[in-house]
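Visitor: Sequence and computational prediction follow.
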Amino acid sequence: AGSSGSRGPSPLTIGMADTIPLAVAFHEIIHSYFRGTEESKCQVKMSGDMMLSFPTGIVGVLANNPNPAKLCFRLKNIHRLDNVLPNKQLISINTMMSTRDTTVVDFNMPALTALLRRQSEKNPTAQYFNVDILKYQIRPKAGAASCPFQLVAYWKCEQDHTDLKVDYKYNLHAMSPPSPLLNVSVCVPMNGEVKNVIAMPKNIWNGENEQALWRFTELSQHSDDRGVGSLRARFELDKGPSSKGTISAQFNCEGATLSGIEFELVGSGYRLSLVKRRFVSGKYICDSEVH
């Protein structure tokens, strides 16, 4: 159930007999710390949250129906999740129906009705109501295998210049399904009063912040060399040598998750109209070996 070409739930009036359209969104974040060339030293932390979006028309259906259809869903591919924290006011985990790789979640219908009614009173013109369902942590794979964008930095600091090489690699195995990383940037701090920068590919030097910035619109297995490459630069200095700084990266990805988690409705009365998946980089940094 990809998000391409799907219609969002129609917020218009929903009749008692209609199936109610729902949208689900998974939003995940990855923090990574790369140190030197040894992949085993890479530290990774990932987490996510899941939200359901209800159309306004559902409020009347739930409020006027003494016995509304029970809302229940199944999460599949959850073997890499840790610390699943459900919104306990609204949902409970159905342990009888859950397995190692699937979790079945039941809604407390009176609590859901009350929450949606409160939201509609607070915001009567809204077309949709977003409800936080659960938060979770994702267990990282070994080394840098969980990182969609892998980095290694090599610094050579001389009196009058610093040579820098940053090897990068797009890792399609870190996400599901493989999708391009968007708005990729790599930022390098450089002290020592830089007077000139020679870079391949070209970068942007910001003298005020003493930072060099490389940018890619997107990076994927369809990029040059399947998303593997190097950023190289020589920084000519007036007051060298410079110190080895901490490099930081940023990116986002639409239509994929790090966890590979899947969502399906159980039972009747509701239908899934849209699944949104995305992940972003959090604190994503790279140091050279400390000698």
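Guide: Cool, the structure landed.
Visitor: use CA for all of it now, contacts and neighbours both
Guide: OK.
Visitor: just checking, what packs against the longest strand seen in the chain?
Guide: Scanning the chain for the longest strand, with DSSP state E as the assignment, gives strand 270-287. The contact analysis (3 or more CA pairs under 8 Å, 6 or more residues apart in numbering; DSSP states H and E) places strand 270-287 against strand 20-35, strand 149-157, strand 247-254, strand 262-266.
Visitor: TSV for those, including distance to residue 109 and mean neighbour count?
Guide: Listed next are these as TSV, based on distance: least, CA to CA, whole Å; neighbours: other CA atoms under 10 Å:
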stretch	distance to residue 109	mean neighbour count
strand 20-35	14	22
strand 149-157	42	21
strand 247-254	32	21
strand 262-266	15	17
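Visitor: Which one of these lies nearest to residue 79?
Guide: With respect to residue 79, and counting by CA to CA, the nearest of the helices and strands packed on strand 270-287 is strand 262-266 at 11.4 Å.
Visitor: so what does the closest one touch, helix or strand wise?
Guide: By 3+ CA pairs under 8 Å, 6+ apart, strand 262-266 packs against strand 72-76, strand 270-287.
Visitor: thinking again about what came up before, strand 20-35 and the longest strand of the chain, what's the angle between them?
Guide: Strand 270-287 and strand 20-35 are oriented at 10 degrees to each other (axes from the mean of the first three to the mean of the last three CA atoms, to 10 degrees).
Visitor: what distance separates strand 270-287 from the middle of the whole chain?
Guide: 3 Å (CA atoms, centre = their mean, to the nearest Å).
Visitor: alright, now check it against this:
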Amino acid sequence: MNVTVLSSSNLAMEAKYWRNNIKLFTKCLTLINSYIFRLEDGEKTQYRVTIPGDLLYHYLVETQSETADEEYTRLSLLDYAIESTGVPPPITMCTFWRCEKETTDFRLDYFVQWPKWNASSSALGNDDTGSSEISCQDLRVNLLVDGGVLRMQSRPLGTWNSEQTRASWSIPLTHTAESQLHLHPGVDVSGNIRAKFFLTHGPGTPQPVALQFCRDGGCLPSGALLSLGSESLSGGVAGVGYRLTMCKYRLLGDRYFCDPPVPLGGMTKCLPLLSPPSSRAQSSN
């Protein structure tokens, strides 16, 4: 099974530092731990992105006029895809429901598995390890509940939005004592969410659960570690014509949806059952 991981490299830039004399905007995207992949002939581990300075400058001026109240302007610079075989999904989960007239009980079991690798087995081309150090990572769970919810009790604590009839949780992923020994630890975390909703006009109905992960730093689920850095322009001066004030590496996973379990009665209604042969047919054989 081929799994494609698609992400975007976004740069947050202060438009007030851009000058009229910029010539080229050049960044390099480097695959650091290329040894874990089988590269085809002609495939490179470093890609250069060059944008004409005048085109970038006019784009930033137009964007800044539309978002004058925002301090930073976000520019989508590059989309990249990594294909690999045998990559397990980073998140697996299942749900349990019990819907009664006055209450709805909900439980979500999840398991997060992220690749592990040791920084000592890969030499970085530069001293910038900001793209690989993990500073924040969490799971974000959203659930719609019907039946007129009066109040919610849950562990861990969550928030209830009565206008959107939605329950939300933000669960931090903590490292184990063993993973703290590595500079670039992987993540193996399992846990559950338990919630009870008190209703006014139940019973409610099971709903799909949306889950998303956020991760500052670290590698992709495929195991690839990418580094984004500046390259010296013509003349040997790095960053001529612009000032880069912040370069942040954040991985936002797409939304995972977990459908509620199908009742056995619902399955028998959808799937036709073969009737047993009649006694006349059996006797004729």
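Guide: Great, that's in hand. Because the structure is predicted, anything quoted here is derived from the model rather than measured.
Visitor: returning to that earlier point: nearest to residue 195 of the first structure, of the helices and strands packed on strand 270-287 of the first structure?
Guide: Here strand 149-157 is closest among these (CA to CA), at 15.1 Å.
Visitor: Next SSE downstream of that closest one?
Guide: strand 161-170 (DSSP states H and E).
Visitor: Okay, buried residues for that following strand please.
Guide: By neighbour count with 16 or more other CA atoms under 10 Å, strand 161-170 of the first structure contains the buried residues 161, 162, 163, 164, 165, 166, 168, 169, 170.
Visitor: Pull up the gap between the last one and residue 227 of the first structure, please.
Guide: Look at residue 170 of the first structure and residue 227 of the first structure: by CA to CA, to the nearest Å, they are 5 Å apart.
Visitor: If we only consider the buried residues of strand 161-170 of the first structure, which is nearest to residue 24 of the first structure?
Guide: The closest of the buried residues of strand 161-170 of the first structure, once distances to residue 24 of the first structure are taken by CA to CA, is residue 170, at 27.4 Å.
Visitor: Quick check: that closest one touching residue 220?
Guide: Yes: proximity of residue 170 of the first structure to residue 220 meets the contact threshold set by CA atoms under 8 Å, at 6.2 Å.
Visitor: Overlap in contacts, these two.
Guide: Here residue 170 of the first structure and residue 220 have 226, 227 as joint contacts, going by CA atoms under 8 Å, 6 or more residues apart in numbering.
Visitor: contacting residues around stretch 251-259 of the first structure?
Guide: With contacts defined as CA under 8 Å, 6+ apart, stretch 251-259 of the first structure is touched by 2-3, 26-28, 78, 80-81, 138, 146, 174-185, 276-281.
Visitor: contacting residues around the spatially most central residue of the second structure?
Guide: By CA atoms, centre = their mean, the second structure has its centre lying nearest to residue 253, at 1.2 Å. Applying CA under 8 Å, 6+ apart to residue 253 of the second structure gives the contacts 212, 213, 214.
Visitor: can I get the residues you listed in JSON lines with distance to residue 259 of the second structure?
Guide: Converted to JSON lines, the contacts of residue 253 of the second structure look like this (distance: CA to CA, whole Å):
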{"residue": "212", "distance to residue 259 of the second structure": "15"}
{"residue": "213", "distance to residue 259 of the second structure": "18"}
{"residue": "214", "distance to residue 259 of the second structure": "21"}
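Visitor: which one of these sits closest to residue 71 of the second structure?
Guide: When the contacts of residue 253 of the second structure are compared for distance to residue 71 of the second structure (CA to CA), residue 214 wins out at 22.9 Å.
Visitor: any idea what the closest one aligns with in the first structure?
Guide: Using TM-score structural alignment, the partner of residue 214 of the second structure in the first structure is residue 252.
Visitor: Figure out which of the helices and strands packed on strand 262-266 of the first structure is closest to residue 206 of the first structure.
Guide: Residue 206 of the first structure lies closest, by CA to CA, to one member of those: strand 270-287, at 19.2 Å.
Visitor: buried stuff in the closest one?
Guide: If you call a residue buried by 16+ other CA under 10 Å, then strand 270-287 of the first structure has these buried ones: 270-287.
Visitor: all helices for the stretch 51-200 of the first structure, in order.
Guide: 58-64, 109-122 (DSSP state H, counting those that start in this stretch).
Visitor: Pretty sure residue 103 of the first structure sits against residue 78.
Guide: Yes: with contact defined as CA under 8 Å, residue 103 of the first structure reaches residue 78; the gap is 7.4 Å.
Visitor: Just put the helices and strands packed on strand 270-287 of the first structure in TSV and tack on distance to residue 116 of the first structure.
Guide: Listed next are those as TSV, based on distance: least, CA to CA, whole Å:
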stretch	distance to residue 116 of the first structure
strand 20-35	13
strand 149-157	40
strand 247-254	28
strand 262-266	19
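Visitor: out of those, which comes closest to residue 128 of the first structure?
Guide: strand 20-35 (9.7 Å).
Visitor: Grab the nearest non-local neighbour of residue 247 of the second structure.
Guide: residue 11 (6.1 Å; CA to CA, 6 or more residues apart in numbering).
Visitor: Hmm, that neighbour is touching residue 75, no?
Guide: Yes: between residue 11 of the second structure and residue 75 a contact is recorded at 5.6 Å, counting by CA under 8 Å.
Visitor: more crowded one of these two?
Guide: The neighbour count for residue 11 of the second structure versus residue 75, taken as other CA atoms under 10 Å, is higher for residue 11 (20 against 15).
Visitor: do you know how far that one is from residue 3 of the second structure?
Guide: Applying CA to CA, the value for residue 11 of the second structure to residue 3 of the second structure is 26 Å.
Visitor: And residue 51 of the second structure, by the same measure?
Guide: Counting by CA to CA, the gap from residue 51 of the second structure to residue 3 of the second structure is 30 Å.
Visitor: more crowded one of the two?
Guide: Taking neighbours as other CA under 10 Å, residue 51 of the second structure and residue 3 compare with residue 3 leading, 16 against 13.
Visitor: hang on, isn't residue 83 of the second structure packed against residue 5?
Guide: Yes: if you go by CA under 8 Å, residue 83 of the second structure and residue 5 touch, sitting 6.9 Å apart.
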